[in-house]
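J.: curious how this folds, go ahead:
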Amino acid sequence: MNRKGISNTIIAVVIIIIIGIAAVTTYYLTLPKPGEGKKVGLIIATGGLGDKSFNDISYAGVERAKKELGIDFDFVQPTAISEYEGFQREYAKSGDYELIICVGFDQADALTVISQEYPTQNFALVDMVVGESNVASLLFRTNEASFLVGVAAGMMTETGKVGFVGGMDIPLINDFFVGYEAGVQWANPEATILEPVYVGNWGDPTKGKELAKSLVDLGVDGIYSVAGKSGLGALNGVNEEGVLGFGVDACQCYLYTENIPVSMTKRVDVAVYEMIEAAIEGNFEGGIYSKGLADEWVGVCRLPGEEGFWETEFNFTHPPLETDVEDKILEAKDKIISEEIAVPTAY
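T.: The predicted structure follows:
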């Protein structure tokens, strides 16, 4: 075969390969997504969307399921706890939903009633347990990720004193504190962790700021804020005082990039997505799901696998984190996952 013939053969082979790749690509692009024609219901916690935290991240998980799995969804934003039962009943009665997701521990009482009224409807409850077989109770080992926040606080404090502002004095919040306290002590045994202070509710940023400033007056230069919208006030106080703050649930570093180096992340988006995927594939099972660092249901926003997600989600850039702090956080994470470190819990 002459040179021209060889060239024509090569060209023909390349064309065949290109056509084959295009055909395969077209085939996979036109395959129906597993969730097409299926719908999910989302009942947001009081406080609504726009919190750049718990509710927004829950919603992000459902949006991801729409994009990747092809589901459709409805959502509602109750303004009071008393509205939960009505919305849960309305969604369940319709029969339209493969899964109804209830966000927030304070939906548990209503869901205890509704899950019994509609035993064939699948529900997922975030942050609390309902014992019915048609309810998946999603719990997050927040103590594990809070340990990592404590590592950062212990290493970055200059006064040797750190503090904690909680929303309410309940086990759910104290689980953050005991993990945080243990992380501080592990990273810096010489540091002092002051007794936690509590706002008393989730929606009082003024009091949150007052409590944060009162801790600063006691010499604290690092404050972990776990108090919902009240915690936004605490972080504002941190910024005004020029000390360090640590956010919660979502990456709150975008609020004050120079004063919030690390946030604990509760990956409700990941948990919600996994439950939706199970429901549309017919693999949903009720019961208690308690997951932590090993399953990526919790973390901190400065971990290499998370940082880009949060920066894209909230459109900001973290300042550099000291290498020794990041290395210590990663060391602690690995030791928690391998069970070399046993993190205490408030439960």
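J.: please count neighbours and contacts with C-alpha atoms only from this point.
T.: Will do.
J.: the protein: helices as residue ranges?
T.: Applying DSSP state H to the chain gives helices spanning 3-30, 54-69, 84-94, 108-117, 142-156, 171-187, 205-217, 228-241, 268-280, 304-314, 323-337.
J.: mind putting the ones you listed in a markdown table, distance to P78 and mean neighbour count included?
T.: Converted to a markdown table, the helices of the chain look like this (distance: least, CA to CA, whole Å; neighbours: other CA atoms under 10 Å):
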| stretch | distance to P78 | mean neighbour count |
| --- | --- | --- |
| helix 3-30 | 38 | 11 |
| helix 54-69 | 12 | 21 |
| helix 84-94 | 7 | 18 |
| helix 108-117 | 13 | 18 |
| helix 142-156 | 25 | 29 |
| helix 171-187 | 22 | 23 |
| helix 205-217 | 21 | 21 |
| helix 228-241 | 16 | 24 |
| helix 268-280 | 19 | 22 |
| helix 304-314 | 24 | 14 |
| helix 323-337 | 36 | 16 |
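J.: and of those, who's closest to K38?
T.: Between K38 and those, the tightest spacing by CA to CA is seen for helix 268-280, at 7.2 Å.
J.: quick one, that closest one and helix 54-69 angle?
T.: Relative orientation of helix 268-280 versus helix 54-69 (axes from the mean of the first three to the mean of the last three CA atoms, to 10 degrees): 40 degrees.
J.: counting contacts, what elements does helix 268-280 pack onto?
T.: Applying 3 or more CA pairs under 8 Å, 6 or more residues apart in numbering; DSSP states H and E, we find helix 268-280 packed against helix 54-69, strand 99-103.
J.: another sequence for comparison is provided below:
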Amino acid sequence: MKRVGLLSLLLILVFPTLSVPTHAATPILIGIAYDIGGRGDSGFNDAAGAGVDRAIKVLSVKFESTVTLGTQSDRETRLQSLVDKSANPIIAIGSDYAPAVDVLSGKFPNTQFILVDDASVAHLNVTSIIFAETQGAYLAGASAALVSKSGKVAMIVNEKQSKLFWNGFNVGARNAKKSVKASIAFANKNYAATAKDLIESGVDVIYLGVRGSSTDVLDEITKLNLAKNRKKNAPMAYLISVTPDQFLRVSPQSKEYLLARIEKRVDTAVFNIASAAANGSQYLDIIDQTSGIYGHVFGVSDDGITIDIRSKLLEPYAKQIAQAKKQALQVKG
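T.: Down below sits the predicted model:
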């Protein structure tokens, strides 16, 4: 026994930093409820999935996923299934989940729900994740003004989005080139017809601030640019779209007229949410103090809003666009 004690003492003296290996912490289980169609939609679901894939590679997290059929009752059932599997937090992709999150967060106060692209549910256990779309509109306005030959650019929005023009697109265009005139066009459907009217009035760059109709507008722009009866000295027209947009289809013919895309980086948001959860934290910024809504607004500063340059026409203006990104940080919704 004395020899064993002496040997132990010698080991301690020789290897003072020797330690017994410990088991790694159990990965946190995060639930994610995709919108209709799930991954493979080239839209919000795929963007969210990219964030999930990145998180699995570099973080100590696991994901349990589900896909809704689209009805209110099914959305509630899908969220309930994630609660039953002890997922916490649970990420719901898209504003259509808001009513279901409202119901489930009331039933399960100890589960944190994260609602992406919506800020309408006022529960302490609901984190709202939205995007600084006005900053994106600013970048679109600046980009449009920089390449415009006619000196006329426009933004197509619905009536609820007018602030995106006045506080974003219009300011960005004016700051980039004071001689450019920016206009706004309201439309709730038939965006292609609105685009045609704008182009015929002399507008040569259009920012479509809504998702779902980019293909129709881009096709109309392409048709007008290639028309045989097109005015000889009329400048070519171009589109700036928003993404994710699962309905955007670009053909070899139309891709020439897609100037840029303003991106809501849902992938960045999902990854950062997972990273915070892995560290035992969450986003609790004040979004609407009066209503009691908390979460985070992803913008240019944290790569939640980016511009994807698709045309060589913008390449000479790299410095101006970099400056516009800095200026966009000061833009308020």
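J.: can you give me the TM-score here?
T.: For this chain pair, the superposition-based TM-score is 0.75 by TM-score structural alignment, normalised by the length of structure 2; 284 aligned residues with a CA RMSD of 2.7 Å.
J.: closest to C253 of structure 1 out of the helices and strands packed on helix 268-280 of structure 1?
T.: helix 54-69 (14.7 Å).
J.: what's the mean distance for that closest one versus structure 2?
T.: Taken over the aligned residues, the distance from helix 54-69 of structure 1 to structure 2 averages 1.5 Å (mean CA distance after the TM-score superposition for structure 1).
J.: dump the helices and strands packed on helix 268-280 of structure 1 into TSV; add distance to Y256 of structure 1 as well.
T.: Listed next are these as TSV, based on distance: least, CA to CA, whole Å:
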stretch	distance to Y256 of structure 1
helix 54-69	19
strand 99-103	27
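J.: for these, which one sits closest to K207 of structure 1?
T.: helix 54-69 (20.5 Å).
J.: corresponding residues in structure 2 for the closest one?
T.: Mapped onto structure 2 using TM-score structural alignment, helix 54-69 of structure 1 covers residues 44-59.
J.: circling back: which one of the helices and strands packed on helix 268-280 of structure 1 lies closest to V226 of structure 1?
T.: helix 54-69 (11.5 Å).
J.: from the contact counts, what lies against the closest one?
T.: By 3+ CA pairs under 8 Å, 6+ apart, helix 54-69 of structure 1 packs against strand 72-76, helix 268-280.
J.: measure the mean distance from the first one to structure 2 post-superposition.
T.: Between strand 72-76 of structure 1 and its aligned partner residues in structure 2, the average distance after superposition works out to 2.9 Å, using mean CA distance after the TM-score superposition for structure 1.
J.: remind me what that strand packs against, helices and strands.
T.: By 3+ CA pairs under 8 Å, 6+ apart, strand 72-76 of structure 1 packs against strand 39-43, helix 54-69.
J.: swap in 10 Å and give it another go.
T.: strand 39-43, helix 54-69, helix 84-94, strand 99-103 (3 or more CA pairs under 10 Å, 6 or more residues apart in numbering; DSSP states H and E).
J.: what's the closest of the helices and strands packed on helix 268-280 of structure 1 to M264 of structure 1?
T.: If we rank those by CA to CA, the stretch that ends up nearest is helix 54-69, at 11.8 Å.
J.: residue in structure 2 matching F177 of structure 1?
T.: Using TM-score structural alignment, F177 of structure 1 lines up with F165 in structure 2.
J.: now E277 of structure 1
T.: Under the alignment (TM-score structural alignment), E277 of structure 1 maps onto S275.
J.: just tell me what S148 of structure 2 corresponds to in structure 1.
T.: By TM-score structural alignment, S148 of structure 2 lines up with T157.
J.: same check, this time on V242 of structure 2
T.: In structure 1, V242 of structure 2 lands on V248 (TM-score structural alignment).
J.: burial count for the nearest residue in space to that match that is not next to it in sequence?
T.: Excluding its sequence neighbours, the residue lying closest to V248 of structure 1 (CA to CA, 6 or more residues apart in numbering) is M264, at 4.7 Å. Neighbours of M264 of structure 1 under the rule other CA atoms under 10 Å: 30.
J.: the match of V242 of structure 2 is in contact with S230, isn't it?
T.: No: checked against CA atoms under 10 Å, the pair V248 of structure 1 and S230 is beyond contact range at 11.9 Å.
J.: if we can go back for a sec, closest to A136 of structure 1 out of the helices and strands packed on helix 268-280 of structure 1?
T.: strand 99-103 (9.3 Å).
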